[in-house]
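S.K.: Sequence isn't available, so here's the structure alone:
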């Protein structure tokens, strides 16, 4: 069915919101784009004159497409090589969506996206729609074919799970940058002790190479183990040079609204390391090096001015 220009404009005005919802639900920008495109095809194939509230209709279709995707993704991730981490989005990416409240900023943080992987698909959908986009439970119930009471119960359960994984307060942007600079100085010193002092006792380091870039199958846990790993990671050597394929420029920036190190090789984003920095120290390093999950970041990087690197390795 051919769409009128009004129908097309109506969908395009909703696209940024739909992409932001889909990204939070799926943790993947490319899969979010596919889900939004499939939603457009459904919109194109329906009688739009009979849809009373287009925004609600589009949100319902998109959310249910994402729920189907999440269900199949769980099966795929059982055979994924190594740890699975979300696709990071660099500062300024429109898919990050609204950031006008603490809840909305928190909902797209890399740490929270990783935590959302522990939720069931329905828990994740209710949490995202309520916490990130402030949908009332009455509308969420209509989108997911639930009762309003069930939506409220699912939300409280999901929020509790997320809160349990986010028990410590994070520091502000200026303090985070200072700690990152101290971390890089310690990591390149060749000594473990300065690194240990910057970490929380239960610090973790996780890497996602997707089987295409070497990354440990299990997370490093504990300050000493993480510090030892980081000392080796930042130590120049033939293995690191061969892996990177050239000199690595490190930039301090923001990804998913939080502090991050971006590793760039010849203009290509080679890795994005998202740091979870709390008032107790660095609690987590989540390092995305799967090239399939860095294509959008590379395009975003090329389109923005990022100044000079803080450090060049190898």
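M.R.: Yep, it's here. Keep in mind that this is a model prediction, so the values were computed, not measured.
S.K.: contacts, neighbours, all on C-alpha from now
M.R.: Fine.
S.K.: Walking through this protein, point out its strands one by one.
M.R.: Secondary structure of the chain by DSSP state E: the strands cover 199-208, 220-221, 248-255, 258-265, 268-278, 281-288, 311-313.
S.K.: Export these as a markdown table, with columns for mean neighbour count and distance to residue 9.
M.R.: Below are the strands of the chain laid out as a markdown table (neighbours: other Cα atoms under 10 Å; distance: least, Cα to Cα, whole Å):
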| stretch | mean neighbour count | distance to residue 9 |
| --- | --- | --- |
| strand 199-208 | 22 | 38 |
| strand 220-221 | 18 | 49 |
| strand 248-255 | 21 | 30 |
| strand 258-265 | 23 | 33 |
| strand 268-278 | 24 | 34 |
| strand 281-288 | 24 | 36 |
| strand 311-313 | 15 | 45 |
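S.K.: A further structure is provided below for comparison with the first:
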């Protein structure tokens, strides 16, 4: 096999695994931009690898991406601690097909990613690799540089931690469209009573402006407070924006655009039954740069 043919085969092999590698990196980092950087760096390392010595490219590349993501995660944790206001993961546009794999859909939901943020880097990697991607403790031990016994203990702690904080997850469904339309109309018209009808009593609104645009610095909790907050926003100009529907992080989402077409906000809507339980508004322009790029996920 010639060098060019060998290189082409390596590129094809990597590209075939790219959705999986991006999904691993995104779940470990909560940032699409950082995940893309990790995947690209892993590709460069792959090009320099003697692939004849790689028995299992999938396992090998997952290990490379995991280690790169862990190194990156340890460097960004302090920046997130110093973040202005509430920090939310970077939203990713997902096809409706992602909802068909409920485990995958839940693993990239805002609620789950926020729970993962409360884990240490190694705990997060162990949980994601075992619970989402189905790797054995022996495989994970090699990926994170720990013993099998240590990984088992970490997995047990991480699983208990996530279970205590995990919300019930329901993938976006067409039936939610009518509720969301009522929610939007009530917000735009200042109909507080209808808002109270569609919001769960313990609903949480989290806004991420990153200190670069106006956003609530702390989560707004409770149907009455969220309703008042949303009506006030609408009166201050949001009602003048154009509205589009989309699917982000396997959840229904509303996209708000300014008069010149600029994407201003991606608001993900989390529902249980016919009530809205979580609202996640990402307004930080740095997190919206590639928000309209459809992402293919895999596990």
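M.R.: Now that the structure is in, tell me what you want to look at. Keep in mind that what you see is a predicted model, and the values were worked out from it rather than measured.
S.K.: ok so, going back, wait, which of the strands of the first structure is closest to residue 186 of the first structure?
M.R.: strand 199-208 (11.3 Å; Cα to Cα).
S.K.: Count the neighbours of the residue nearest to residue 147 of the first structure when sequence neighbours are not counted for me.
M.R.: Nearest non-adjacent residue to residue 147 of the first structure, counting by Cα to Cα, 6 or more residues apart in numbering: residue 141, 5.4 Å away. For residue 141 of the first structure, the tally of surrounding residues (other Cα atoms under 10 Å) stands at 18.
S.K.: Kindly report the same for residue 51 of the first structure.
M.R.: Look at residue 51 of the first structure: counted by other Cα under 10 Å, it has 12 neighbours.
S.K.: Quick check: chain neighbours aside, which residue is closest to it?
M.R.: Counting by Cα to Cα, 6+ apart, residue 51 of the first structure lies nearest to residue 57, which is 7.2 Å off, once chain neighbours are set aside.
S.K.: Just give me the match in the second structure for that neighbour.
M.R.: In the second structure, residue 57 of the first structure lines up with residue 60, judged by TM-score structural alignment.
S.K.: hmm, back to that, Provide a list of residues in contact with whichever residue in the second structure pairs up with the residue nearest to residue 147 of the first structure.
M.R.: Here residue 141 of the first structure is matched to residue 141 in the second structure, going by TM-score structural alignment. Shown in contact with residue 141 of the second structure (Cα atoms under 8 Å, 6 or more residues apart in numbering): 147-148, 151.
S.K.: Who wins on neighbours among those residues?
M.R.: residue 151 leads these on contacts (other Cα under 10 Å) with 25 neighbours.
S.K.: That one is in contact with residue 137, isn't it?
M.R.: Yes: using Cα atoms under 8 Å, residue 151 of the second structure is in contact with residue 137, at 6.1 Å.
S.K.: Measure how buried residue 289 of the first structure is and give me the count.
M.R.: Using other Cα under 10 Å, the number of residues around residue 289 of the first structure comes to 25.
S.K.: er, residue 49 of the first structure I mean
M.R.: Look at residue 49 of the first structure: counted by other Cα under 10 Å, it has 8 neighbours.
S.K.: measure it to residue 43 of the first structure for me?
M.R.: Taking Cα to Cα, to the nearest Å as the measure, residue 49 of the first structure falls 11 Å from residue 43 of the first structure.
S.K.: ok, now residue 294 of the first structure?
M.R.: Residue 294 of the first structure sits 30 Å away from residue 43 of the first structure when distances are taken as Cα to Cα.
S.K.: for the first structure, what spans make up the helices?
M.R.: Using DSSP state H, the helices of the first structure run over residues 5-26, 29-44, 54-77, 102-107, 110-116, 121-127, 137-144, 148-164, 173-187, 193-198, 223-233, 238-244, 295-302.
S.K.: so the match of residue 57 of the first structure touches residue 50, yeah?
M.R.: No: counting by Cα under 8 Å, residue 60 of the second structure stays clear of residue 50, with 11.9 Å between them.
S.K.: neighbour count winner among these two?
M.R.: More neighbours surround residue 60 than the other of residue 60 of the second structure and residue 50, with 14 against 8 (other Cα under 10 Å).
S.K.: Look up how far residue 280 of the second structure lies from that one.
M.R.: Using Cα to Cα, residue 60 of the second structure is found at 35 Å from residue 280 of the second structure.
S.K.: What of residue 141 of the second structure?
M.R.: In this view, residue 141 of the second structure and residue 280 of the second structure are 35 Å apart by Cα to Cα.
S.K.: do residue 268 of the second structure as well
M.R.: 5 Å.
S.K.: Turn the contacts of residue 141 of the second structure into TSV, columns for distance to residue 247 of the second structure.
M.R.: Shown next, in TSV, are those (distance: Cα to Cα, whole Å):
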residue	distance to residue 247 of the second structure
147	40
148	38
151	35
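S.K.: Please list which of those are preserved in the first structure.
M.R.: Retained in the first structure by both residues aligned by TM-score structural alignment, their matches' Cα atoms under 8 Å are the following of the contacts of residue 141 of the second structure: 147-148, 151.
S.K.: so which of those residues would you say is closest to residue 215 of the second structure?
M.R.: Residue 215 of the second structure lies nearest to residue 151 out of those, by Cα to Cα, at 39.6 Å.
S.K.: give the contact list for the closest one.
M.R.: 126, 137, 140-141.
S.K.: re earlier: present the strands of the first structure as TSV; the columns should include distance to residue 106 of the first structure.
M.R.: Below are these laid out as TSV (distance: least, Cα to Cα, whole Å):
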stretch	distance to residue 106 of the first structure
strand 199-208	20
strand 220-221	24
strand 248-255	12
strand 258-265	9
strand 268-278	12
strand 281-288	16
strand 311-313	29
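S.K.: what's the closest of the ones you listed to residue 169 of the first structure?
M.R.: Here strand 268-278 is closest among the strands of the first structure (Cα to Cα), at 5.5 Å.
S.K.: packing partners for the closest one?
M.R.: The contact analysis (3 or more Cα pairs under 8 Å, 6 or more residues apart in numbering; DSSP states H and E) places strand 268-278 of the first structure against strand 258-265, strand 281-288, helix 295-302.
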